[in-house]
Every structure is written in C-alpha cells, then in structure tokens.
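Q: sequence? don't have it. structure:
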C-alpha cells in the first residue's frame, strides 16, 4: 500500500525477477465484467493455473477495483463485483500451507478494502511503500540519470533537496522534462538549468508567455505576489520562498513558490497559522498598494479557510472547542456504509466552529496587514524587481529582505551545439527564469 507513483507495481516486477518462479500478473479491473459470473470464473481459472504452476506468485494490481467493501446498499450495489470478491476470498482461504502460491496485491486505497480481505490468512502483511526521503530521491534520480547524458555540473543531492514530497514517478518525469528542455535548446548535455526549468514546470505549471497582459495588470500581479513573498519571508513558521514570478503559469497569472528545507512529516500550530497569514498576503497587498481588490485571491481564501477549519475540527488546535474531532470524514459513501452524512454536531456547536474559524482567519489577516504595512519599502522593491526581471529567485529575494541592491539574474549556462551543426544556442530572453539551486 502507498500513494500513487511510489513504485508498488515496480516492486512486484522486481519480486518476479528475483524469485525465478512463474509470475501471474492481473489488474483488479480485469475481473469486473458486464456479464454475470465472468469475474468469479476468471478468479477460479487464475488460481487453477497457479496451482498447476506451483510454486508461483500471483500479483493483483489496483486491488481496490475488485476488493471494495461489500454491503453499501446503493441501489442494490454491484452484485457482479461482490461475487468476484467472494470467489477471491474463497480461493485465498482454500489453500493449504504447502500449496506454494503466494498472492501479492497493490493499492493506493487501503481504506476502502473489505475487512475480510485484510484478515490473517489473506492479505495480513501490509508493506507500506511511502514517498521517498532525501536519500531515496537521490538514489532514484541517479538511476534515471543513466538514461540521459547529463552535464558535469548536475548534482543529484542538490536536486533531491529541492524536490521534497515528490514520488518516484514525479522524479522520472523531472528527468524526462529536463531532457526535453535540453533538446529544445539544441544541447548535447542536460545541465542544472534544464533541471531547474523542469522542476518549475512541474511545481508551478507550464509557462504561458504568449498570454497578453496589460502593464497595469502585470503591476497588480507583481504587488500581489510580493505580498505573499514578504509575509512568507517575515514569519519563521513559513517555508523559505524559493521563487516568485509574474509570468503566467498554468491557470495563475503569477506564482510564489515556497520549498521546505527538509522533509516534513507533521505540521505545528504556529506553522499552520503562518501559512494562513502568507496566503492572505496577496489580498492585503492589493488593498494597501493597489487600492482595489481583484478575484485573484479566491484560491488563497479557499486554502486558508480549509487550513483554519481543519485546525478547529480535525487537529484540536482551538482553545475554545478543545481537542475533539467534529464531524465525520467526508467520502463515507465509498466506505460502503451509508449515503447520508451523519451530523454528530449540534447547531450551536457548528456556530461555535464557524466563529472560531472566523477568529483565526481575522487574526492572521491582521498579522499579514501589519507585516506589509511595516515593510512597504520591501514590497515596493520586490514589485520593481518583478517588473524588471519577471522572475526572481531566493538570492534576489534575500537581497530585497536585507535592504541590499538586487543582484542580476544568474546567466543561463549554454552547451555547444553538436559537431557539424550550424545552429547556435539561442540567447536567453529577458523573461527566462533565473536558476536557483535548491
């Protein structure tokens, strides 16, 4: 079990290669058919073949497609899927210890599996394949780097530090995107600039330089993003701001990207409050410096409200309501219990929850306003830098916060074209992102 992209299926493939025994692989969705009885028959056939080829391994990928909890009662349920699951339970429990057939399954939704599947004697041993830590990311990057020609300046340990929370599939995609950037630049080797561009594309979205934005809108976006960055750099509970850009990326007109300095496994109350303040920095900057507010902060409000509500209802971080969980987890239908949501919170308690969420949001909004009011010069300096360079990195942000003159963006490294080629590497445009090794 584990999140998507962490290598569960890959681990099964490696088991098949190391065990040197017959290996039967099938997806959970292959059992589910429109004809009654086909799924159960396929389960029987698969186990019959496995017994004949004993010793062997059976691997079922995406087990949740066939192993969901029974008895949901949603309009009669999927009887065919339940019959298939019943047959799978019977076959797994019908072995003798000497049968020599090992059943392995993979899923990223262990919470929806039928309890009968997880009892001792069936899938009783759960191997958690989590997201890789910094050492794991470095080793994964080194494996995938063998497939592309990399420049001598590429260091896997620096890339691993700058990619917290990425899965193995994300890192493989990072290498592929970097190789594509190098190919577009007519380079023979993939250098750190290409990896930086690939990381920005994955984390912030693809650039939309063709999008026409008026100078006035660009200036307002620069103030908005500067507000996020200055609040984030002023609060100790926020992750360091890695990069700020006013180049449209994905669905956003501008992006402020923060990266943690190390892998994080839990969040503390002061860190969550600082996150809320940083999210409010954009709207507050619009109020103070632009004089009018826009719709650009809607996603910021959504995320801030979600964090504040989780603090009150899930994490017990409210002094007024105490350490108690309020409300049931959403998505209960998928657990096969009931269609209706059970409200185990009274109306008066709901009003207290809303009031507490409101209090947290108002307090952090005031924190963001005080920080930006006290640091007007830094917001103005960062806005000017964004309008000049369009993208600034952590070194330039550090100059602004320290009151120093903003340094020029780092020049992009270029690799000579292939021998015999007449094409020269194109000079970096003024809007090309400066490189910051994370």
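A: Received the coordinates, thanks. This structure is a prediction, so every number in the text was calculated from the model and none was measured. Numbering: from 1, shown residues only.
Q: contacts, neighbours, all on C-alpha from now
A: Fine.
Q: For residue 81, grab the count of nearby residues.
A: By other C-alpha atoms under 10 Å, the residues close to residue 81 number 25.
Q: List the contacts of it.
A: 31-32, 39, 66 (C-alpha atoms under 8 Å, 6 or more residues apart in numbering).
Q: tell me the two of the residues you listed that are most distant?
A: The largest separation in those, counting by C-alpha to C-alpha, is between 39 and 66 at 9.3 Å.
Q: Residues that sit against both of the two, list them.
A: Common neighbours of residue 39 and residue 66 (C-alpha under 8 Å, 6+ apart) are 31-32, 81, 84.
Q: related to what we said a few turns ago, would you mind giving the contacts of residue 81 as a markdown table with secondary structure and neighbour count added?
A: Below are those laid out as a markdown table (DSSP: H, G, I helix; E, B strand; the rest coil; neighbours: other C-alpha atoms under 10 Å):
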| residue | secondary structure | neighbour count |
| --- | --- | --- |
| 31 | helix | 20 |
| 32 | coil | 23 |
| 39 | helix | 26 |
| 66 | coil | 25 |
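Q: Residue 320: which of these is nearest?
A: For those, the nearest to residue 320 is residue 66 (44.4 Å; C-alpha to C-alpha).
Q: How about that closest one: what's its closest non-neighbour residue?
A: With sequence-adjacent residues excluded and distances taken as C-alpha to C-alpha, 6 or more residues apart in numbering, residue 66 is closest to residue 28, at 5.4 Å.
Q: Against that first model, consider the following:
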C-alpha cells in the first residue's frame, strides 16, 4: 500500500503580499496623510520673526513653543498647506523654550495672539492615519490567515463551516493498492482469521452476490489479540486483496484537548469514507476512544462525546454503502458494550499467538527475503520459539541475517537462527562480563540442576541447550527446554514438574555448596506464580476444589490477576502455595542427591565448555558412571 498525499502549495506568495502591503503603506499612505507635520525652527529664527512681527498665533507650552505666521508677512507660500479635501491649512512651527523673562512682552508688542488650540496637524486626518497604521496590519494578517485556513480545509475535504487550521478534521491516512502492497499470501499463521476476512474481500468485490440472497455483511469487524500478532497487517492485507481505498487512523488521534474536536474528527472521517466507497476504515487501538462509560464525574467529557459520535456514525450505515470498518485492540474487555453490539461490530476475529505449524509458516514467509542455507530446519526453529508472536519471529529471522553478515557469510545457517532465538529471548552475549572462578562454578551447578531435575522427571520437556554465557538481559546462564509437540493443555503432574524444575537450580547449590545465592530470584518468582495459579485459577487442590479465587484482567497484555476472596481465604492460599513449592523443592534436592555423580560430571563439562547441547547433555546423562 502507498499513502496518497496532496502536494503543499508554497507559502512564499503570502509573505510577498504582506511585505508589499507594508511597503505601500510606508511609502505612500503616511506621507500622503501627514500633510501638516510640525516644522521645527531654531530659537533665533523665532526671535527674528517676532521682531519682524510675523508671528500670528502662538502657544507657549512647558517645554516648547508652537506658532504660525501671518499670511501677509511674506510667508504665504511656505506658511500654508492643503489637506485631503483641498482645504488650506496653516503650517505649524515649533521651537524649544528658553529662559526668557521678556518673551511674553515682546510677543504681545509684536501683535501675536496667544492661544492654546494650535493643531499639530489636521485632526480628522491624523485620526484616520493612526487607525490605519494600527489596524491595517492586523486586517491584512487576519485576511491572509483566513485564506490559508480555507486552503487547508479545502485540501482536507472540509467546507466553509469547518474550523480554522484543520481543527476537527480527520487525520486518517489514505492508502491505495500498489504492486508492493500486502496480500493474504504475506500473512501466515492466522488461517482462521484470514478465512473470516476473505469473506469481506469477496463482499467488496461482488456485493450483489450477497444481496441476491438477502444476506448483509458485518458492518464492523474487531480484531483482538496480543501485540505483534499481525492485526494491522491483516487489515492492510484485506485492503490489498480488495483493491479499494484504505483509511488508517489510531484511536488516540480522535482524543483532543478541546471538547467536541474528537466528535468532529469522527464525522469528517466517515464523510470521507462514504465519498470513497467502497472502502475500508481501519481504527487501530480503538480502546483509546472506545472505553466503557461510567458514572464518574469528569471535567472533560471529550472522550465520551467522541465515543457517542462514533456509535452514531456506525449505527447509521446503510447496508449497501460499501464502507467496511475494521478495528484492532489488545484490550477487548475495556470496550463499551454499546460498541460491541450487533449492528456495529458484528464479528470478533481472534488473532492469537501462532501454534507450532503457524510459527513454521511465519518463519518461511519472512525467510523469503533472506538467503537461507540448506541446513535450516524451520520445524526445529519453530519448536524452539514456542510462544513467540509474528513480530518476534520476524525479528528472529532478521537477527539471524545480521549475525551472518557479522560473520562474513552470504547465507543464513541454522546456527544463526538458533542464536537469534537466544538473542530475542535473553539478549546478546555479554562479552565483557567476567565471572570469577567460584561464580562460574556456581552458575554451572545451578543450570545443571535445572536440566537434571527436568530430565529425571517423566512429565518435563526435553532439554535443548544449557549455557553459562552471561546475557544482556542480566541472566548469567539459562536452560532451554523444547516440547516435542504443541501443548495446549497441561496436567497437574506437568505443572508440578515445572515447579520442581524451577527449584532445581537452588537445590543444586544447596547439595553441592551447602549455601545459596541470589541467582534463583527469577526461578522463585516463576515457581510461586505457577503454584498460585494452580490453586486460584485451575482448581488443582482438594482444599478449594473448583472455586475461582482470582480473576484475570488484560488477557493479552500480561494477564494481571486480582484476588476475589476474603482475607482468611487469602491466608489459606498463601499457606498452600508455600506447601506446594516446598514439596517440589524437597523433591528436586532428593533427585540431585541421588544423582550427585551425574550432577558433578555434567557441571564440570559445562564449566569447561560453557555451552552444552541437548544431545551432549543426554549422552553424558546416559553414560555409565565410572
């Protein structure tokens, strides 16, 4: 898809108009209006004209003297001027005031008339000039601002009634199909979601086929799922397959500081969509504007007004207008029920994390753009990347390509892919991190303890790799386990085996060194969380049977939980969690004590080589002890 943009017109013409207008005012208007400016003379000239009895009218002020000359005193040509109406006006002179005690007597003797109403220049003309000089620049800027805002509104598709500078106009980006556009073939691992959306594409291609039988397509489709699963890509793929205009906007762009602006943007968006029909409108992160309404008082109800306008516009669609609404969110539980009812968003399409087959297909799609070696087994890589989203899988392929370039190779090998998985999961290797001999030995026993406890239990996943190379995530080492097949359900025995494996690192430290370190902090957190879930959510204890003790919120954003029981019950839950973790911890210590020789042998091998593959680990474990 490519975005359609209208070219912006240069602003130079507006600046030229402003400059020319100001120059014209300065060069022509001011000299033309100000025809009776004061003419300054020195005090000696004033005294000379006084002695010659040329002074007509005189006004003595605190710091200056204003006067006019007699017409019959030989100064008729220089002593008069004309205003705009052609009326003759006397020239007014001014001079500085000196300390002269006899000045009044001399002026009186010369026949001058004393007054206090000498006008510096023509009254009405001076007022007009002042008004023009003060208001004319503002009038020019206001006129140009209006023209500029009108141009912006016309460019945005608005009318004369739109607000200045595009306020209240939709910021939706318009895309049209292109040869480089996204299609369904570029989206893998979400077959069910694609099937739902392919029906929409068929409707946009041939709406009469559905109208003939009386069927109407959903007015809105809501894509829900965790981040990175490809919701936005699926929406663009629909537009690419349907070959229709595609409007894209984020929910947060509707929310404005001023009340009413968001609702105006909603109206403008749907107006543009109806003009471009058939088309697709995609609203990403719709929960930013579509949250549930409550009874809490608020000083700014802009979000609620925007939601109300969105509800009105969606409900007002006709069946054959050709506008399809797609929206995406990570928080469907936070959306207003009125937004989710039939007639607005009729269909909800889950876009979940891909399964084993889906991960393999996604890796193959992203591998099309990368030179892959013949030794790459996408099935193995997909198994190792359990729980990864589509975006993370794309990042894994890219990291593998970057690693191949760093190693001066022209193709990506399976080793690059495996290392890139570790980079995404645990970060890059910390080459400058140096562990002391004792710390390195402790980490070796810790990680071997995890792997050995997992291997000695029948309900654990096989060990794929053990390493004690520090990573940028803060881990000093880790043990990777990979399931043979896709797991959708976990039994109680499997969960207990996981908890025992989590405690295996601390148990190995106790068995070998008789002391413990801080290296088990993440293991403790994971074991406690899993044990609590067994009690409060999965009903895997006899004490509480099948009673839910907590509820999960934000299913796709971390799955936060909240206890829904009394304080006494919470205390009993805590006691049961401690009991479960303690039992599995004791089991781990027992298994490691019984297999102390294997623990020592594998730990020493790991200490020397820093990394052990799953095959090497099993070979040492199954080797007869000396």
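A: The structure has been received and is ready for your questions. Please read all numbers here as calculations on a predicted model, not as lab measurements.
Q: any chance of the contacts of residue 81 of the first structure in a markdown table, with distance to residue 307 of the first structure too?
A: Listed next are those as a markdown table, based on distance: C-alpha to C-alpha, whole Å:
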| residue | distance to residue 307 of the first structure |
| --- | --- |
| 31 | 40 |
| 32 | 39 |
| 39 | 43 |
| 66 | 34 |
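Q: So which of those residues is the closest to residue 56 of the first structure?
A: residue 31 (20.0 Å).
Q: Tell me which residue of the second structure lines up with that closest one.
A: Under the alignment (TM-score structural alignment), residue 31 of the first structure pairs with residue 254 of the second structure.
Q: Its match contacts residue 266, correct?
A: Yes - the pair residue 254 of the second structure and residue 266 passes the contact test of C-alpha atoms under 8 Å, sitting 7.1 Å apart.
Q: just the helices in the stretch 151-300 of the second structure please.
A: Taking DSSP state H, counting those that start in this stretch, the helices of the stretch 151-300 of the second structure run over residues 191-205, 207-211, 231-242, 261-276.
Q: Please read the previous query as pertaining to the stretch 151-300 of the first structure.
A: Going by DSSP H, counting those that start in this stretch, the stretch 151-300 of the first structure shows helices at 156-161, 168-184, 192-204, 215-234, 269-285, 298-313.
Q: ok, back up a step: which non-adjacent residue is nearest the match of residue 31 of the first structure?
A: Per C-alpha to C-alpha, 6+ apart, closest to residue 254 of the second structure is residue 262, 4.6 Å.
Q: if we can go back for a sec, indicate which one of the helices of the stretch 151-300 of the first structure is closest to residue 145 of the first structure.
A: helix 168-184 (6.9 Å).
Q: which residues of the second structure does that closest one align to?
A: Under TM-score structural alignment, the match for helix 168-184 of the first structure is residues 390-406.
Q: quick check: longest helix of the first structure.
A: The residue-count maximum for a helix in the first structure (DSSP state H) belongs to helix 347-374.
Q: In the second structure, what stretch matches that helix?
A: If you align by TM-score structural alignment, helix 347-374 of the first structure falls on residues 567-594 of the second structure.
Q: roughly how far is that stretch from the heart of the chain?
A: Distance of stretch 567-594 of the second structure from the chain centroid (C-alpha atoms, centre = their mean, to the nearest Å) equals 43 Å.
Q: And for stretch 88-104 of the first structure?
A: On C-alpha atoms, centre = their mean, the centre of stretch 88-104 of the first structure falls 37 Å from that of its chain.
Q: Do I have it right that residue 285 of the second structure meets residue 326?
A: No - judged on C-alpha under 8 Å, residue 285 of the second structure makes no contact with residue 326 at a distance of 10.9 Å.
Q: of those two, who's got more company?
A: residue 326 (26 against 20).
Q: Name the SS class of the counterpart of that one in the first structure, please.
A: In the first structure, the residue paired with residue 326 of the second structure is residue 104, using TM-score structural alignment. Following DSSP: H, G, I helix; E, B strand; the rest coil, residue 104 of the first structure is assigned to strand.
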